[in-house]
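Engineer: Quick one, fold the following:
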Amino acid sequence: MTPQPARPAPVPARSIPLTVLSPAEAAAAAAAASASAPVAAAPSSPSPAAGCASTQGCGTSTTGLDPAIAEKVANHPCYSQEAHQYYARMHVPVAPGCNIQCNYCNRKFDCANESRPGVTSKLLTPEQALAKVKRVASEIKQMSVLGVAGPGEPLANAGRTFRTMELVARECPDIKLCVSTNGLTLVDHVDRIADLGIDHVTITINMIDPEVGERIYPWVAFRGKRHTGREASKILVERQLEGLAALTERGILCKVNSVMIPGVNDEHLVEVSRTVRGMGAFLHNVMPLVSAPEHGTHYGLTGQRGPTPQELKALQDRCEGDDGAQMNMMRHCRQCRADAVGLLGEDRGDEFGPETYLEGEVTYDLAGRQEAHAAIERWRSDVRATREELRISAGAAKPERTVLIAVATKGGGVVNQHFGHAEEFWIYEAGERWARLVGTRSVARYCEGASECDDEEESGKGESGKGSVLDRTASMLSDCAAVLCSRIGNGPRETLAAAGIEAVECYDIIDSVVATEGARLAAQGAQQAADDLFEDTPDELSAPRPRSAGPVAAKVGS
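Structural biologist: Sure thing, here's the model as predicted:
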């Protein structure tokens, strides 16, 4: 049998330190390192001002965008996949009421252990929200964006929402402002949104066909009347599209969120994506339905399932691909709470209780924030230079063979997390000089207690119940060829190997090691497929014997 390709040594990122453990540490390391790393030049022909025209990844990098748009999304963690590795967001729950009912929504307060849209532990007044923003932004200096996303509909509470934005714009001038809306009354507030300098708006559009919509929305309250059935959905979608058109005409960037509901709107969302792209939407975020019965939603109580990670990726690929809308897709959404604080994928809200921002005067550390952001940008420049140096792409030249690779990271663009500490994995599509984030998958944390899990605990000899957690994680990552992490014990390594998943320990720039390992695994899978398909036997040298594909070969895609 032909020898398998050897694992190439990852190319180190110039003088970039590879032991960076968090965005804050990345910033500190970058400040001490050289600040002069070059950045790849942008193409001479910029993309259109609204609506990404191809799959070049304008949600991933600012390269190739119109300069004005590139500046808007450069440090916005929701609008830029690259930025979400470095910058944090904050939501303030100032909008309690709602003007529509969705079958997937149940607005609960005091659900601190739930991480899903529409929940919060405490409602805030605009003045309380300002105090909390000043405290959080001074402590989490990479926080770059403030959004109002609930727990109800921000524009059904326009007075509270816009008062909050006014206060923050006046006292925290470096923070970007965002609003998320169901779009029912959006067109009525476009002038106010523009006047306040809110240049990012997210609209949830789950359908453009009222026949589909009546299975999602029981009622819509509009102009003093409650509408039901198909009429309600017709009013809603007409108003949503009218608002989207008005925003894009003003040059306000629009992201469209859609909840993927299998058997209800999943096939229809390709047409939604095509429609909103044609109207100038910048980004489309297709999210999985969250429908656990304990949430008390209609879908949860009636057994409506959510999509599998594979189904979600397939639909996103269709929306992005030539047979769909050719729309730029957001792949890194975490479906945040209405009071979320921190990097996407983490929630630091518990660190900022009322006693931290309501007792005494809160001073806004603008100078400290500017220094931290400058250090982050120096680090990002080094990472970009490494990607350019290694000629790693996520653009049009996708290699013929790719694999999926799961990454354990705490941010900063680095593989820097222990396997047992991960509560989510970033899923990359990888191949020869190719690395592209295509999703994230949440898992239960395997290790608890000690700051570092030893091999005994990770082998299942420590706390009880670890086996089932590990088995579920392996199942969640079953279509991945490898997991990259800073450390992993023998027990999890063996469990992953039994599922055909290779565990790779490393500290490295994510794009660099993902592309390196992706090329190796794709080549290994191709070789494995060739060897497994026709293997000469001692008895029948002239008669190749078909065999089933090996574990890596089965995971190589195109």
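
Engineer: contacts, neighbours, all on C-alpha from now
Structural biologist: Noted.

Engineer: give the contact list for Leu167.
Structural biologist: By C-alpha atoms under 8 Å, 6 or more residues apart in numbering, the residues touching Leu167 are Pro126, Glu127, Leu130.

Engineer: which parts of whichever strand or helix holds it are buried?
Structural biologist: Element membership for Leu167, per DSSP states H and E: helix 158-171. For helix 158-171, a neighbour-count test (16 or more other C-alpha atoms under 10 Å) marks Ala158, Arg160, Thr161, Phe162, Arg163, Thr164, Met165, Glu166, Leu167, Val168, Ala169 as buried.

Engineer: Present the residues you listed as CSV; the columns should include distance to Ile261.
Structural biologist: CSV is the format used below for the buried residues of helix 158-171 (distance: C-alpha to C-alpha, whole Å):
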residue, distance to Ile261
Ala158, 29
Arg160, 32
Thr161, 29
Phe162, 32
Arg163, 35
Thr164, 33
Met165, 33
Glu166, 36
Leu167, 38
Val168, 36
Ala169, 37
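
Engineer: what's the nearest residue to the residue nearest the centre of the chain if we skip its chain neighbours?
Structural biologist: Nearest to the mean C-alpha position of the chain, by C-alpha atoms, centre = their mean, lies His332 at 1.3 Å. Counting by C-alpha to C-alpha, 6 or more residues apart in numbering, Gly439 is the residue found nearest to His332 once chain neighbours are left out, at 5.5 Å.

Engineer: mind checking the SS state of the one you found?
Structural biologist: Per DSSP: H, G, I helix; E, B strand; the rest coil, the local secondary structure of Gly439 is strand.

Engineer: residues near it, how many?
Structural biologist: If you count neighbours by other C-alpha atoms under 10 Å, Gly439 ends up with 21.

Engineer: For the stretch 451-558 of the chain, which segments count as helices?
Structural biologist: Using DSSP state H, counting those that start in this stretch, the helices found in the stretch 451-558 of the chain span residues 455-456, 466-476, 490-498, 510-533.

Engineer: Which among those helices is found nearest to Arg135?
Structural biologist: helix 510-533 (31.4 Å; C-alpha to C-alpha).

Engineer: what packs against the closest one?
Structural biologist: helix 366-389, strand 403-407, strand 424-431, strand 434-442 (3 or more C-alpha pairs under 8 Å, 6 or more residues apart in numbering; DSSP states H and E).

Engineer: The structure of the following sequence is requested for comparison with the preceding one:
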Amino acid sequence: MASFVSLDSLSEPTSAAAMREALSSSGCKSSACGSSGNATDMPAELWNRIKDHPCYSEEAHHYFARMHVAVAPACNIQCNYCNRKYDCANESRPGVVSEKLTPDQAFRKVVTVANEVPQLSVLGIAGPGDALFDWRKSKAAFELVAREIPDIKLCISTNGLALPDHVDELADMNVDHVTITINMVDPLIGTKIYPWIFYDHKRYTGLVASQILHERQMLGLEMLAERGILVKVNSVLIPGINDQHLSEVNAAVKARGAFLHNIMPLISDPAHGTHFGLTGQRGPSHSELMAVQEACSGGVNLMRHCRQCRADAVGLLGEDRGQEFTLDQIPEQVAYDPSVRSTYREVVARERQDHVAAKQEATVTLDETDSDARILVAIATRGGGRVNQHFGHAKEFQVYEASAAGVRFIGHRKVDDAYCQGGFGEDATLDSVLHTLDGVDTVLCAKIGDCPQEQLEAAGIAATDAFAFEYIETAISAYYATRYGRPVQAQVA
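Structural biologist: Model (predicted):
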């Protein structure tokens, strides 16, 4: 039976402890579990908490935007993959910012963005240091925004070292989503990732530092789960260091009540000046990342749509409009207008109902096919859950696995150099795109020229714009049925 469900049904929690038990004991039917569930897959209470959060719901990331404010520059640990001093406006990497803000500046920026970006649903603080080590500034920014925009979700990211000291305050402030970066549960492995930590007014190194960090991370996670706060765990996949260990991390955080596990590829470029970048530590390939994710598929629900955002990111996942809202472009006095966001949410509610119906039709289409084929399909999309982007303009592709059993979201792949620059592709090269599409069988897009289509086909990748502007699931199921089963007439939405 074909299925687009990614979260198992959970029993309705009646308390924070029950919520924790439901989350920690929930099973997965697929490795995408937790990323694309909808209102029929989970209790209404849980669905209402994640349905507009683009990081906690794969479906929501098609419709809703996040915003990070860079109010927390200080950090209490050093990671071998991090260097917060480097910044490029076109770079997407955690810890990177173009401007550091005071809480008052952050407040003005949030109100400005809320008035101009109707998709905004989440305000996060992710650095550029640690949001809880720099808690006074983080708390002040949250308090200012919460008074003006009470419906915005407050989300915080932390390395976890200072987390146990602030759990009660986070709960009192209705910070309902917390992300903890946990790269190991074996302190020996941690010694290869963390040169030092600063804890209780003292710097620690080596195994002692890793042991302290590990214990604090586990304690903080348990405390959050006890209070019913949803926790996403980020883990950086570092080949040769923790790649074989992350399944243990997944099991450990599941046992302590984590809601999602996001396994991210190491970004390792010498130009960034990180220890790993300068010493030649490579990042994982697409296939290596998929293999580790599959190894964790029976544990905590996996997030596969992360974009490893900057600490000052603005907009939908996969886009960053931060450069549109620098301090010099923000008025000194700004008043919040809730009507734009309210109207947008009404439109999204209707669109989601239509999308659910389209998924059900796609399920029927796939059920009527009779094939053992499993293929990876890359989608060029600008959002809205549709095939709606020109191939040459795609800066990333969303990748799905398609089979007669259903459509499963695998993850996104960033394109280093888009094929078309400014609309002209005559002198463009497909080298970067072909590298991005390694292992992909088919590309679905809104438009593609004859030349790139022929180059893709020469590389063994089919490409078509025959399903332009369809919902992604509709397009994939129709393509699969046409190729492996009965022909399906594509209908433009």
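
Engineer: Of the helices and strands packed on helix 510-533 of structure 1, which is nearest Ile261 of structure 1?
Structural biologist: Of those, nearest to Ile261 of structure 1 by C-alpha to C-alpha is strand 434-442, at 17.5 Å.

Engineer: What range does that closest one cover in structure 2?
Structural biologist: Mapping strand 434-442 of structure 1 onto structure 2 (TM-score structural alignment) gives residues 406-414.

Engineer: Same check on stretch 271-286 of structure 1?
Structural biologist: Mapped onto structure 2 using TM-score structural alignment, stretch 271-286 of structure 1 spans residues 248-263.

Engineer: That stretch: end-to-end distance?
Structural biologist: 13 Å (C-alpha to C-alpha, to the nearest Å).

Engineer: circling back to that earlier point, just name the most buried of the helices of the stretch 451-558 of structure 1.
Structural biologist: Highest mean neighbour count of the helices of the stretch 451-558 of structure 1: helix 510-533, a mean of 24 (counted as mean count of other C-alpha atoms under 10 Å).

Engineer: just to revisit the earlier point, so the residue nearest to the centre of structure 1 makes contact with Thr440?
Structural biologist: Yes - with contact defined as C-alpha atoms under 8 Å, His332 of structure 1 counts as touching Thr440 (6.1 Å).

Engineer: All the helices of the stretch 201-350 of structure 1, residue numbers only.
Structural biologist: Applying DSSP H, counting those that start in this stretch to the stretch 201-350 of structure 1 gives helices spanning 210-213, 229-249, 269-278, 298-302, 309-320.

Engineer: in structure 1, what residues pair with stretch 286-293 of structure 2?
Structural biologist: So stretch 286-293 of structure 2 sits over residues 309-316 in structure 1, by TM-score structural alignment.

Engineer: Average offset of that stretch relative to structure 2?
Structural biologist: Mean deviation of stretch 309-316 of structure 1 relative to structure 2 after superposition (mean C-alpha distance after the TM-score superposition for structure 1): 0.7 Å.

Engineer: Can you tell me how far Ile193 of structure 1 is from Val415 of structure 1?
Structural biologist: Counting by C-alpha to C-alpha - Ile193 of structure 1 and Val415 of structure 1 are separated by 39 Å.

Engineer: higher neighbour count, the two?
Structural biologist: Per other C-alpha under 10 Å, whichever of Ile193 of structure 1 and Val415 has more neighbours is Val415, with 28 against 21.

Engineer: Quick check: the more buried one touching Ile509?
Structural biologist: Yes - the pair Val415 of structure 1 / Ile509 is scored as a contact, 6.4 Å apart, by C-alpha under 8 Å.

Engineer: neighbours around the counterpart of Thr326 of structure 2 in structure 1, how many?
Structural biologist: Using TM-score structural alignment as the criterion, the counterpart of Thr326 of structure 2 in structure 1 is Gly353. Residues within reach of Gly353 of structure 1, counting by other C-alpha under 10 Å, total 11.

Engineer: so what corresponds to the residue nearest to the centre of structure 1 in structure 2?
Structural biologist: With TM-score structural alignment as the criterion, His332 of structure 1 matches His305.

Engineer: burial count for Ala271 of structure 2?
Structural biologist: Counted with other C-alpha under 10 Å, Ala271 of structure 2 comes out at 9.

Engineer: hmm, back to that, how big is the offset of the helix holding Leu167 of structure 1 relative to structure 2?
Structural biologist: Relative to structure 2, helix 158-171 of structure 1 is 0.6 Å off (mean C-alpha distance after the TM-score superposition for structure 1).

Engineer: Where does that helix end up in structure 2?
Structural biologist: Under TM-score structural alignment, the counterpart of helix 158-171 of structure 1 in structure 2 spans residues 135-148.

Engineer: try stretch 80-98 of structure 1
Structural biologist: On structure 2, the counterpart of stretch 80-98 of structure 1 by TM-score structural alignment is residues 57-75.

Engineer: What residues sit buried inside that stretch?
Structural biologist: For stretch 57-75 of structure 2, burial by neighbour count (16+ other C-alpha under 10 Å) applies to 57-73, 75.
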